[in-house]
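> Generate a structure from the sequence data that follows.
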Amino acid sequence: MTYLIKGLPNTIDVNGRKVAINTDFRTWIKYEEIMLKEDEKAQNQVLEAIDACLEENFMMSDLDELESLFDGFLWFYSLGKKTDGISKTKEEDKKESEFTNSSLVYSFEHDWAYIYSAFMECYNINLLTANLHWWEFKALFEGLNEKCLFSRIMSYRSIQITSKMSKDEKKFYRTMKKIYALPDERTVEEKENSFARSMMASMQI
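Below is the predicted model:
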C-alpha cells in the first residue's frame, strides 16, 4: 500500500518490535551530520544518534538488537529503501549511485541559506518554523524547481566539464564551481564510504 494512503511512518522495526522515532526533518539532518563525522569515536556516534533519533528510552539486550536498531535508522533515513546492513545488491547500488550523483552535491550546514530560500520560493515554507516529517522534507527537497538558485547551484557542482563544451562554457562552469564550491571537498563516493565506515564501526563496539 502506498504511503500516500497509509501515511508516513513514525516507528522502525527492531527485531520485531515497533520503536517510536523522532520524525522531524531537523533530527535526520543531525543524524546525517553525526554519522559523517570522521573524527568522532564510533561509540560517541552511536550514543548521539540514539539520543537524537529515539522518542523514548530503548533498552537493548545485545549487539544484535543494536544492529537492528541502526538498520532501522538507515531504513528511515533512506526513505524506506531496502537495506541489509551496509551491503546492497548491484541493482540497488546502481539506483543509489544514480540518485546520489545528481542530488548529494550539497551540505545542510553550508547551504542552509540557499535551502531555506528555495523552500520559501518554491513552496512558501519557512523551514525555521515548519513542522515537516523527514520523508516529506526529502520529497520536497528532491522536487525543488529547477529554476531556483539552489537547484542551479547543485547543477553547477555536479556538471562534468567536457571537451565538447565551448571555451566560454568551460570558463563559465569552472567559475561557478569555484564560486559555489563546498568546504568539504570529498567526493560523493568518499562521503558514502565515510558514512558506511561509521555504520560498520557502530556495529562493532
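> all contacts plus neighbour counts: C-alpha atoms, from now on.
Will do.
> you'd agree Ile161 is up against Phe172?
No - Ile161 lies out of contact with Phe172 (CA atoms under 8 Å); the separation is 10.1 Å.
> quick one more, to check against the first:
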Amino acid sequence: MIDLTRKTLPNTVTVNGRAYSIHTDFRMWLRFFEDVKTMRSGQLVDVSYLFKNDMPIRCDVASLMEFASPHNEVPRGSGSDEIILDYRIDSDFIVAGFWEHYQIDLTSIEYLHWHVFLALMRGLTIQLRDIMQYRSYKKEDRKDIDVYEELKRTWEIIPPLTEEEQEELDEFSKTFGG
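Predicted coordinates:
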C-alpha cells in the first residue's frame, strides 16, 4: 500500500534487521513472481538481480514478499489462496488495461515503481477485473448463475504440475505411447 504521508516510495528490503537497496521497477518484480512460481520446494532461487549494490548472504523469499505484496486493508477478500491473476498469462490484458485506463504503455515505459504498478492494477476497471472475478467465483444455491461456473472454468489458471505429477505423467506417456 502506498503511504502518501511519506515523500518517497520504499526502495529497500529488510533482511535480518538490515536494509538492502533494491531495484523497484515493476519488470524486476514480475520476474521475481515468475521465479517464485516455478520454484520447487527447498530449491534456492537466484534473486541477485533485485539488489542494487550488496545483498544478504542468505535471503529468504518471505523478506522479498513483504515488499512484493504490501499489506492493503481493502478490498477484504475471502482469504482464499486460489490463483486468480498470473502476470505472464494475463500480460496482454494488463498491457491493454494500463493503456486504456491510464494511457501508459508498459512495453515502452522506462521505469515504474512496483508499488505504483500495484496501485494502478488495483484501479483497473476493464476486462482483467472481470477475469479475476470469474476465477474467484464461488457457486451459490441459485440456479440462474451457472453461467459464472463456466466462465470461471474458461479463465481458470492451471497451476504447474509438481515434480511427482510430472514424473507420473511422463511414465504414463512412456507406457501408453503418448
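> Need the TM-score from the superposition.
Scored against TM-score structural alignment, normalised by the length of the second structure, the superposed chains reach a TM-score of 0.73; 158 aligned residues with a CA RMSD of 3.2 Å.
> Assess the claim that Ala181 of the first structure and Arg157 are in contact.
Yes - with contact defined as CA under 8 Å, Ala181 of the first structure counts as touching Arg157 (7.0 Å).
> Looking at the two, which is more packed in?
The neighbour count for Ala181 of the first structure versus Arg157, taken as other CA atoms under 10 Å, is higher for Arg157 (21 against 16).
> Could you pull up the residues touching the more buried one?
Applying CA atoms under 8 Å, 6 or more residues apart in numbering to Arg157 of the first structure gives the contacts Val105, Met176, Lys177, Tyr180, Ala181.
> What's the match for it in the second structure?
In the second structure, Arg157 of the first structure lines up with Arg135, judged by TM-score structural alignment.
> how many other residues sit next to the nearest residue to that match once chain neighbours are set aside?
Spatial nearest neighbour of Arg135 of the second structure, excluding adjacent residues (CA to CA, 6 or more residues apart in numbering): Lys152 at 4.6 Å. The tally of other residues near Lys152 of the second structure (other CA under 10 Å) stands at 20.
> now swap in Leu64 of the second structure and tell me
19.
> so is it in a helix, a strand, or just coil?
helix (DSSP: H, G, I helix; E, B strand; the rest coil).
> what secondary structure does the residue lying closest to it once chain neighbours are set aside sit in?
Excluding the flanking residues, the one nearest Leu64 of the second structure by CA to CA, 6+ apart is Val13, at 6.6 Å. Following three-state DSSP, Val13 of the second structure is assigned to strand.
> what number of residues lie near the counterpart of Val13 of the second structure in the first structure?
Matched by TM-score structural alignment, Val13 of the second structure corresponds to Ile12 in the first structure. By other CA under 10 Å, 23 other residues sit near Ile12 of the first structure.
> what's the helix or strand for Asp35 of the second structure?
helix 26-38 (DSSP states H and E).
> Of all the residues in that helix, which ones are buried?
By neighbour count on 16 or more other CA atoms under 10 Å, the buried set for helix 26-38 of the second structure is Phe26, Arg27, Met28, Trp29, Leu30, Arg31, Phe32, Phe33, Val36.
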